[in-house]
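Asks: requesting a structural model of the entry that follows:
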Amino acid sequence: MPNWKQLQRLIVNGYRSLYRVNETFFEGVTELPSGSVLTLRGNTESHPERYWHPQITRNNSLTFGEAVERCRHTVIEAVRLRLRADVPLAFCMSGGIDSNTLNIIYNLADFVNKLAFGLVIWAAAMQNTSLSKR
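Replies: All right, here's what the predicted structure looks like:
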């Protein structure tokens, strides 16, 4: 059965509003938490289990500049690894800092068959338009 509330969220507020709740487009079906898996075995009750537990360690020996350089290198390397392909590539850009960072790295890199395009969501465009008029 359709979840009309979730469909209304999408139409009125755009796709970004969908992830503020764990509902889906189907009534009674919810999303799993990030980094979780659900294994079904017969008729027994099941619960999501975390498969990823991030390990955060503080390194006080790094200077600010070293931390910035390490972060820059890590992001660039992650993008480089994920852009390996023998076909033209494209990705969806929301206009936020994450997608703009990826776009800059992507366009500065020397990749064959580059294709970047942006997808502008109506709500985001309206928000940016109203901000630019101030």
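Asks: okay, CA-based contacts and neighbour counts for the rest of this
Replies: Will do.
Asks: what helix or strand is residue 101 on?
Replies: Following DSSP states H and E, the helix or strand that holds residue 101 is helix 97-108.
Asks: who does that helix touch, helix- and strand-wise?
Replies: If contacts are counted by 3 or more Cα pairs under 8 Å, 6 or more residues apart in numbering; DSSP states H and E, helix 97-108 sits against helix 64-82.
Asks: here is the second sequence; please produce its structure so I can put it next to the first one:
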Amino acid sequence: RRRGLGERVRFIRGRDTRFLMPALDGLLLTSAYEGMPYVLLEAFAAGVPVVSAPTPGLGEWLGGEGLALVAEAPTPEALAAALLQAQQDPHRRASLRARGRAWTEERNLERMFRETLSLYRSLPARSALAP
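Replies: Predicted coordinates for the structure are as follows:
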């Protein structure tokens, strides 16, 4: 508010993001180190376009899969440039939304169950492993 952003930015605390996520224009992931954060999965599922810092491992994967627009550097200037690029390119935003949604739809609970069951079925029977 002190910087005059009150009309453009909302700081919301203590809310369940699942209900707020679909209202976002985008998600900025600025982590220096990260595995697979839930907020990223929630953004994908809600169709929110993601802009990410070039976090080691995660940044390369996100960019390679077309799931996020990855900044060239982890600097405020590079992140701002990536945000601006995403904001000004409606086709890029639409692609990020679609890729994120498709990625989460492919990795649902039913698929996890099928793949886990398939793995268990591919293992040798216990008696075959016994001495």
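Asks: give me the TM-score for these two chains.
Replies: After superposition, the two chains reach a TM-score (TM-score structural alignment, normalised by the length of structure 2) of 0.25; 59 aligned residues with a Cα RMSD of 5.1 Å.
Asks: what's the first helix or strand after the biggest helix by length in structure 2?
Replies: With DSSP state H setting the assignment, residue counts place helix 90-106 as the longest helix in structure 2. Using DSSP H and E, the next helix or strand after helix 90-106 of structure 2 towards the C-terminus is helix 109-122.
Asks: which strands and helices sit next to that following helix?
Replies: In terms of contacts (3+ Cα pairs under 8 Å, 6+ apart), helix 109-122 of structure 2 is packed against no helix or strand at all.
Asks: okay, the angle between that helix and helix 90-106?
Replies: 50 degrees (axes from the mean of the first three to the mean of the last three Cα atoms, to 10 degrees).
Asks: who touches helix 109-122 of structure 2?
Replies: The contact list for helix 109-122 of structure 2, computed with Cα atoms under 8 Å, 6 or more residues apart in numbering, is empty.
Asks: buried residues in that helix?
Replies: Neighbour-count burial for helix 109-122 of structure 2, with 16 or more other Cα atoms under 10 Å as criterion, is recorded at no position.
Asks: what element comes up after that helix heading to the C-terminus?
Replies: With elements assigned by DSSP H and E, the helix or strand that comes after helix 109-122 of structure 2 is helix 126-129.
Asks: how about that next one: buried residues?
Replies: In helix 126-129 of structure 2, no residue is buried by neighbour count (16+ other Cα under 10 Å).
Asks: with stretch 68-87 of structure 1 instead?
Replies: Within stretch 68-87 of structure 1, the residues that qualify as buried are residue 76, counting by 16+ other Cα under 10 Å.
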